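Trainee: Just to be clear, the model below is a prediction. Sequence and coordinates:
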Amino acid sequence: MKPVEILSEPTMAQPASAPAGQRVPGEPGLWVMIFGDLLAFGLFFVTFGVYRLSQSATFAASQARLNQGLGLLNTMLLLTSSLAIAIAVKALRERRLNDARQATHIGMALGFGFVGVKTIEYGEKFAAGITPISNDFFMFYFAFTAIHLLHVLVGLGALTFIRSRCAAVPTANGYKAVEGCAIFWHLVDILWVILFAILYLHP
């Protein structure tokens, strides 16, 4: 008997022009940038740890002056925003443009919320006379969080690009660009979770 061939039908969940069998999202160059960014932050964290060991009392007392409530709120904002962007990318892949647009709007709103909360937190510190030159802990605090805030602003620009791609089903290259922007936003989220842990929670 002649063997029966089982043919797989193309799925509507994948953009028509997306490359078949794509396994790594985004562009390879993006991953080089991300790993470089992680390496730089890793060196920052190691340096912070060395200073903490030599000034444990100062660091503990200074850490107690941070607003953990605002730090936790910002963590929830970014985690939820990252989830919204993941939903947006999935919706875009499935050609649900309206859902992708709405999810992107939510992700952007939460991102701007993070910026607003961080601005309030900075205002509290300056009002209390706390500046980057107060001690080494606050030097690291302001430096790390300011660099991260810059990443957030760049990330919001990336989310704006995703929003612009929700008008029509993107091409294969356009979809890769969307994935890359989403990956960068997830990186921003991961970096903040680490910062929250070592600045706000670490004893």
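Mentor: Here it is on my side, so go on.

Trainee: From now on I want contacts and neighbour counts done on CA atoms only, so please keep to that.
Mentor: Noted.

Trainee: tell me which residues of the helix ranked longest in the chain are tucked away?
Mentor: Across the chain, the helix with the greatest residue count (assigned by DSSP state H) is helix 97-127. Residues 97, 99-108, 110-115, 117-118, 121-122, 125 are the ones in helix 97-127 that count as buried (16 or more other C-alpha atoms under 10 Å).

Trainee: How far does stretch 195-203 sit from its chain's centre?
Mentor: Per C-alpha atoms, centre = their mean, to the nearest Å, the displacement of stretch 195-203 from the mean C-alpha position of its chain is 18 Å.

Trainee: Now do the buried residues in it.
Mentor: Across stretch 195-203, burial judged by 16+ other C-alpha under 10 Å covers 195-196, 198-200.

Trainee: which of those lies closest to F59?
Mentor: L199 (9.3 Å; C-alpha to C-alpha).

Trainee: how much space is there between the nearest residue to C181 once chain neighbours are set aside and H151?
Mentor: Spatially, and ignoring its direct neighbours in sequence, C181 is nearest to A158 (5.1 Å; C-alpha to C-alpha, 6 or more residues apart in numbering). Look at A158 and H151: by C-alpha to C-alpha, to the nearest Å, they are 10 Å apart.

Trainee: adding another structure so you can compare the two:
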Amino acid sequence: MPEGAAIGTAEDRAVPSILLFIGADIASFILFFAVFMGERLAQPVQFARSAAQLDARLGLANTLILVSSGWLVARAVRAGTQGNRHGARRQLFAALLVGSGFAVIKLVEYTADFQRGLTLLTNDFFSFYFALTGVHLLHYAIGMVLLGYVARMARTSTDPEFETWLTGVGLYWHMVDLLWLFLFPMFYLQGLW
């Protein structure tokens, strides 16, 4: 190999880069989850009473929305990597449409919480609830923008990096799904026991 030559192409490095980002992001959430669980063990009654104030049906609906949207993104990645940009674009738009329900439900839920006087300052449970679901909502919003970008890219671009972008955004979206699959039982289901 000539001196100073790059190892691999930009495309070869792109997916591992997103994997490093996802790994670091998940590691930070794991730290927050551990702190939450420590506080939950220290205040079991308060956490159970607080969790019982959340609407588990809304949390379940959002779980189903994100899992369905993730399935559509997986179909888009498959279509895109098989050279079917039109099919990938259709699946991405379907994922965006289904996924938008998540924001609608969170808006309804947060509005109801605030109307009942529940805020970050209510108690430790709600501090964690609003902080972690809020950070997740930010990740979700970034994911929606990225899905829209890749859907547009599928329509207008002949860029050879499309598959790399599609795969990277797909991995990011699945991280958003995965994080919610931990947040949902952590916050919504403990109030049911």
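Mentor: Nice, I can see it. Only a predicted model underlies this, so the values are computations on that prediction, with no experimental measurement involved.

Trainee: helices and strands around the following helix or strand past the longest helix of structure 1, which ones?
Mentor: Later in the chain than helix 97-127 of structure 1, the nearest helix or strand by DSSP states H and E is helix 136-164. Other helices and strands packing on helix 136-164 of structure 1, by 3 or more C-alpha pairs under 8 Å, 6 or more residues apart in numbering; DSSP states H and E, are helix 28-54, helix 56-63, helix 97-127, helix 172-195.

Trainee: Where does the longest one end up in structure 2?
Mentor: Mapping helix 97-127 of structure 1 onto structure 2 (TM-score structural alignment) gives residues 85-115.

Trainee: what does stretch 37-46 of structure 1 give?
Mentor: Alignment of stretch 37-46 of structure 1 against structure 2: residues 25-34, by TM-score structural alignment.

Trainee: Just the buried residues of the matching stretch, please?
Mentor: Neighbour counts using 16+ other C-alpha under 10 Å place 26, 29, 33 of stretch 25-34 of structure 2 among the buried residues.

Trainee: Which part of structure 1 matches stretch 143-153 of structure 2?
Mentor: Residues 155-165 of structure 1 are matched to stretch 143-153 of structure 2 when aligned by TM-score structural alignment.

Trainee: L201 of structure 1 -> structure 2?
Mentor: Match for L201 of structure 1 (TM-score structural alignment): L189.

Trainee: does that match really touch D55, like I thought?
Mentor: No. With contacts counted by C-alpha atoms under 8 Å, L189 of structure 2 stays clear of D55, the gap being 9.5 Å.

Trainee: How about the contacts made by the residue positioned nearest the centre of structure 2?
Mentor: Nearest to the geometric centre of structure 2 sits V176, at 1.6 Å (C-alpha atoms, centre = their mean). If you count contacts by C-alpha atoms under 8 Å, 6 or more residues apart in numbering, V176 of structure 2 has them with 136, 139-140, 143.

Trainee: To which residue of structure 1 is it aligned?
Mentor: By TM-score structural alignment, V176 of structure 2 lines up with V188 in structure 1.

Trainee: measure that match to L153 of structure 1 for me?
Mentor: Counting by C-alpha to C-alpha, the gap between V188 of structure 1 and L153 of structure 1 amounts to 10 Å.

Trainee: E27 of structure 1 now?
Mentor: Here E27 of structure 1 is placed at a distance of 21 Å from L153 of structure 1 (C-alpha to C-alpha).

Trainee: what does I120 of structure 1 give?
Mentor: I120 of structure 1 sits 16 Å away from L153 of structure 1, going by C-alpha to C-alpha.

Trainee: close enough to count as contact, L183 of structure 2 and T133?
Mentor: Yes. When contacts are counted by C-alpha under 8 Å, L183 of structure 2 is listed as touching T133 (7.4 Å).

Trainee: What about the contacts of V176 of structure 2, which one has the most neighbours?
Mentor: Using other C-alpha atoms under 10 Å as the neighbour criterion, Y140 leads the contacts of V176 of structure 2 with 23 neighbours.

Trainee: which residue packs closest to that one, ignoring adjacent ones?
Mentor: Spatially, and ignoring its direct neighbours in sequence, Y140 of structure 2 is nearest to V176 (6.2 Å; C-alpha to C-alpha, 6+ apart).

Trainee: and the closest residue to A88 of structure 2 other than its chain neighbours, how many neighbours?
Mentor: Distances taken as C-alpha to C-alpha, 6+ apart place A76 nearest to A88 of structure 2, at 4.0 Å, with adjacent residues excluded. Other residues within reach of A76 of structure 2, judged by other C-alpha under 10 Å, total 28.
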